[in-house]
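>>> The following comprises the amino acid sequence and a computationally predicted model.
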Amino acid sequence: MKKVPSNSKKGGKKAKFQVIDELKSKYPISKICKILVVPRAGYYKYIKNKEKKKKETNRDKELKEYITIIYHQHHKNYGYRKINAELRDKYNLPVSEKLVRRLMNELGLKSQARRDKRKSINGQSIK
């Protein structure tokens, strides 16, 4: 006997919700949901999350611009903590350090690490 594919498989519900999106102009959403055996509330939650992600991506684009400006203004010396502080103080944008760090990683921006100064006495290095 073959296994019957279930709703819980990855992408199963999402694919059904996309089908509902395409067919909603022709048929009532409630009937499509009944045919596809998907809860109507789940579909509306899917739409809400979809809109939320669009808003987040717009905000991320704006933040990426600010981050690159600050990063290059300070000659690549600022890390995510200092950039976050400047976003908060100068631009009045309340953003978490974790978000700034993630966006910097996506942009490939890394602060230049300071080198240790070698200590020497009369030209000889101390170990």
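Looks like it came in fine.

>>> rest of the way, CA atoms for contacts and neighbours
Will do.

>>> any idea which helix or strand comes after the helix or strand harbouring Asn49?
Here Asn49 sits within helix 40-73, counting by DSSP states H and E. Following helix 40-73 in sequence order, the next helix or strand is helix 80-89 (DSSP H and E).

>>> how about the helix or strand just after that next one: buried residues?
The helix or strand immediately downstream of helix 80-89 is helix 97-107, counting by DSSP H and E. Judged by neighbour count using 16 or more other Cα atoms under 10 Å, the buried positions of helix 97-107 are Val100, Arg101, Leu103, Met104.

>>> Okay, one more to line up with it:
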Amino acid sequence: MKELYRLIHAEKANYSIVLLCRVLHVARSSYYAWREGEAARRARQAADNALAHEITVLHIASRKTYGVPRIPAELRRLGRRVNRKRIARVMRERDIRSVTRRKHRSLTRQDARAKPAPDLIGRDFHAERPGTKLVGDITYLPTAEGWLYLACRLDLATREVVGYAMADHHRAELVVDALDMAHGRTRPEPDCVVHSDRGSEYTSAQ
């Protein structure tokens, strides 16, 4: 029946709904009920997509360590009160899960000679203005030709990816390319904080 309802909805600009329902043997009340339900479903889907984007930003900013219940707690801290079961469903549907370090190999290799930088974010993944806080990490993706490495930069104010780079390695130039793109696509303020882990790629002289 859904296909018939969609056909009526698509053709209602060309033919009257009364005629379409009569030809397709569909009750008008059933079509109107479906149309109202479809609008509600689209609104829920749009809201879920927006929530998934917020979750993804927090997930990446936490270096993929946040899951349920850490994500709901962080959203509450930012003033967003969302049902925990809904968050769990959205994360499950989009396969957003916390990383278990014992089961996944970590890309972080610290350079013992590099001087550690202070943590200027302090777990506060919120920014009022674009170009003030950028966060990023490197992840790896299996392909038929081997591992592909992805470095990205997120602006915490806009919750958008402002820079990224992909390569078959995760040397320092990978994160430099992502940062260069971010610099070209946004306008970092003079006191902009660029947050990452302490892997050698980020602490390198390059």
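Noted; the coordinates are in hand. What you are looking at is a predicted structure, and each value in this text was computed from that prediction instead of being measured.

>>> picking that back up, in the second structure, what residues pair with the helix holding Asn49 of the first structure?
Using TM-score structural alignment, helix 40-73 of the first structure lines up with residues 28-61 of the second structure.

>>> The matching stretch: average distance to aligned residues in the first structure?
On superposition with the first structure, the mean distance recorded for stretch 28-61 of the second structure (mean Cα distance after the TM-score superposition for the first structure) is 1.6 Å.

>>> gap between that stretch and the chain center?
16 Å (Cα atoms, centre = their mean, to the nearest Å).

>>> And for stretch 147-162 of the second structure?
With Cα atoms, centre = their mean, you get 9 Å for stretch 147-162 of the second structure.

>>> quick one: terminal-to-terminal distance for that stretch?
Start and end residues of stretch 147-162 of the second structure are separated by 23 Å (Cα to Cα, to the nearest Å).

>>> who are the neighbours in contact with whatever residue of the first structure lines up with Glu74 of the second structure?
When the first structure is aligned by TM-score structural alignment, Glu74 of the second structure is paired with Glu86. Applying Cα atoms under 8 Å, 6 or more residues apart in numbering, one finds that Glu86 of the first structure lies in contact with Ile70.

>>> How about Val161 of the second structure?
By Cα under 8 Å, 6+ apart, the residues touching Val161 of the second structure are Cys152, Arg153, Leu154, Asp155.

>>> Identify, from those, the entry nearest to Leu78 of the second structure.
Asp155 (15.7 Å; Cα to Cα).

>>> Double-check the closest one against Val162; I have them as touching.
Yes - Asp155 of the second structure lies in contact with Val162 (Cα atoms under 8 Å); the separation is 6.5 Å.

>>> So between the two, which is more surrounded?
Neighbour tally, Asp155 of the second structure and Val162, criterion other Cα atoms under 10 Å: the higher count belongs to Asp155, 26 against 21.

>>> Could you find the closest non-adjacent residue to that one?
Take Asp155 of the second structure and drop its neighbours on the chain: the residue closest to it by Cα to Cα, 6 or more residues apart in numbering is Leu134, 4.7 Å away.

>>> Need the buried residues of helix 97-107 of the first structure in TSV (columns: distance to Gly79 of the first structure).
Shown next, in TSV, are these (distance: Cα to Cα, whole Å):
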residue	distance to Gly79 of the first structure
Val100	9
Arg101	8
Leu103	12
Met104	9
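
>>> between those, which is nearest Pro28 of the first structure?
Nearest to Pro28 of the first structure among those: Leu103, at 40.4 Å, using Cα to Cα.
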